[in-house]
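**Student:** Fold the following and give me the result.
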Amino acid sequence: MTLIADPKAPRPPKAGPGRRTTRGNVELYGWVFMRVSGVLLLVLIFGHLFVNLVTGEGVKAIDFAFVAGKWASPFWQVWDLLMLWLAMIHGTNGVRTIINDYAEKDTTRLVLKSLVGLAFLVVVVLGTLVIFTFNPCPHGVAADLLPSFCTAG
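**Tutor:** Next up is the predicted model:
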C-alpha cells in the first residue's frame, strides 16, 4: 500500500546553512494586510465609480477636462493616490504569495519576486508623479495646443 502525502499539508522547510526554518510574523502581517486593504479598496473603488459614473453625466462626461477638474482638488488627488498605492501593494503581495507557493527553486523565486518588485516600483513612482504633477494648462505652451478650458497667457 502506497501512502500519498496530504496536498494541503505545509512543505517542510529545506534545512541548510543560513536558512531560517520560520518566516516569523511577516506572513501573518501580509494576511491581515490583504483583508484590511481589500475592504479599503472596495470603499475607494466604489466611491470612485459612484462619483465618476453616477453623480455626473455618466461615462460620456469623463474626458481630459473632467480629470483635470477632479485633480485640481487635493482630496481627489489623495483619494486616487490611496487607491493606486493600496491596489499595487495588495496585488504585489498577492503575486508574491503565489510565487512563494509555486516557485520551487530559490533562484527562480528571487528572480520572479525581483521582477514583481521592480514593476511595483515603476508603476507606483510614475503614478504618484502623474497625480501630483498633472497640470492641464502649462505655462509657455502655444494656445492652439492647450485644452479649450485653459486661458492663454
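
**Student:** When you work out contacts or count neighbours from here on, use the C-alpha atoms and nothing else.
**Tutor:** Noted.

**Student:** Now do V32: how many residues are near it, please.
**Tutor:** 12 (other Cα atoms under 10 Å).

**Student:** quick one: which helix or strand includes it?
**Tutor:** Using DSSP states H and E, V32 falls within helix 26-49.

**Student:** got the buried residues for stretch 72-81?
**Tutor:** Neighbour-count burial for stretch 72-81, counted by 16 or more other Cα atoms under 10 Å, picks out W76, Q77, D80, L81.

**Student:** got it, and stretch 88-101?
**Tutor:** Buried residues in stretch 88-101, counted by 16+ other Cα under 10 Å: M88, I89, H90, T92, N93, R96, I99, N100.

**Student:** Whichever strand or helix holds the fourth one: what's the following helix or strand?
**Tutor:** Taking DSSP H and E as the criterion, the element that holds T92 is helix 74-102. Downstream of helix 74-102, the next assigned helix or strand under DSSP H and E is helix 106-133.

**Student:** can you give me the angle that next one makes with helix 74-102?
**Tutor:** Relative orientation of helix 106-133 and helix 74-102, computed by axes from the mean of the first three to the mean of the last three Cα atoms, to 10 degrees: 170 degrees.

**Student:** now the other sequence, so there's something to compare against:
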Amino acid sequence: MSTVNIETPRAPRGAGTRRGVNLEKWGWIYMRASGVVLVVLIFGHLFVNLVAGEGVKAIDFAFVAGKWADPFWVVWDTALLWLALIHGANGMRTIVNDYASNALLRTIFKGALLVSTVVLLILGTLVIYTFDPCPVGAPADLLPSFCEAGRP
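**Tutor:** Sure thing, here's the model as predicted:
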C-alpha cells in the first residue's frame, strides 16, 4: 500500500508550480463581476424598452433611433453588448475546457470562439456607433417619416 502526500493548502508554492497570471482565476472573477453588472444593465434595458413606454408594440426603428440619439443609451447598450458577449464566450470557453478531451479539438473550438466573439463585438459596436436613421443622400422614399424631407 502506498501513501500519497498532499501539500497543505496554505503551504508555500513548490518548485514545480506555475508562476505568472492565473487566467482561470481572473476568468472566474470576471464572470461574477460581469454577472452582477449585467443584471443591472439587463433589467434597466427591459424596463425602459417594455415597462416605461407603451410596451413591445412601441419598439420599432424610430424607437431605436430616438434611444441611440442619447449618448447615455449608446454607452449603456455598448456596455451591455460587450459584457454579455464576453461573459457568454468565457462560459463557452469553460465548457470547451471541461468537455473537449482532444487537445487539437479544444484549440480549434477555442479559436473559433475567439474569432466569432471578436467579429460580433466589432460588428455590434459598429452598428451602435455608426447608426444613422437619416443618412445623407438616401432616397426620400426609403427614409423614415421622422427624417427631414428637405435634407440634401
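
**Student:** mind listing what the residue nearest the centre of structure 2 touches?
**Tutor:** Nearest to the mean C-alpha position of structure 2, by Cα atoms, centre = their mean, lies L85 at 2.4 Å. By Cα atoms under 8 Å, 6 or more residues apart in numbering, the contact list for L85 of structure 2 reads T117, L121.

**Student:** Could you check how many residues crowd around the counterpart of E27 of structure 1 in structure 2?
**Tutor:** Under the alignment by TM-score structural alignment, E27 of structure 1 pairs with E24 in structure 2. Close neighbours of E24 of structure 2, defined as other Cα under 10 Å, add up to 10.

**Student:** circling back: so the helix holding T92 of structure 1 matches what in structure 2?
**Tutor:** Under TM-score structural alignment, the match for helix 74-102 of structure 1 is residues 71-99.

**Student:** for the buried residues of stretch 88-101 of structure 1, which one is nearest A142 of structure 1?
**Tutor:** Using Cα to Cα, M88 is the member of these that lies nearest A142 of structure 1, at 36.7 Å.

**Student:** any idea how far A103 of structure 1 is from the closest one?
**Tutor:** Using Cα to Cα, to the nearest Å, M88 of structure 1 is found at 21 Å from A103 of structure 1.

**Student:** could you check the angle helix 26-49 makes with the helix holding T92 of structure 1?
**Tutor:** Using the same axes, to 10 degrees: helix 74-102 of structure 1 against helix 26-49 is 140 degrees.

**Student:** so how far does helix 74-102 of structure 1 sit from its counterpart in structure 2?
**Tutor:** With mean Cα distance after the TM-score superposition for structure 1, helix 74-102 of structure 1 departs from structure 2 by a mean of 0.5 Å once superposed.

**Student:** corresponding residue for F134 of structure 1 in structure 2?
**Tutor:** Per TM-score structural alignment, F134 of structure 1 is aligned with F131.

**Student:** could you list every residue that touches S114 of structure 1?
**Tutor:** Contact criterion Cα under 8 Å, 6+ apart gives no residues in contact with S114 of structure 1.

**Student:** And it, what's its match in structure 2?
**Tutor:** Going residue by residue (TM-score structural alignment), S114 of structure 1 aligns to G111.

**Student:** burial of the residue mapped onto D60 of structure 2 from structure 1, as a residue count?
**Tutor:** Using TM-score structural alignment, the equivalent of D60 of structure 2 in structure 1 is D63. By other Cα under 10 Å, 9 other residues sit near D63 of structure 1.

**Student:** what do you get for the one 5 residues further on?
**Tutor:** With neighbours defined by other Cα under 10 Å, the count for A68 of structure 1 comes to 15.

**Student:** Nothing else from me, thank you.
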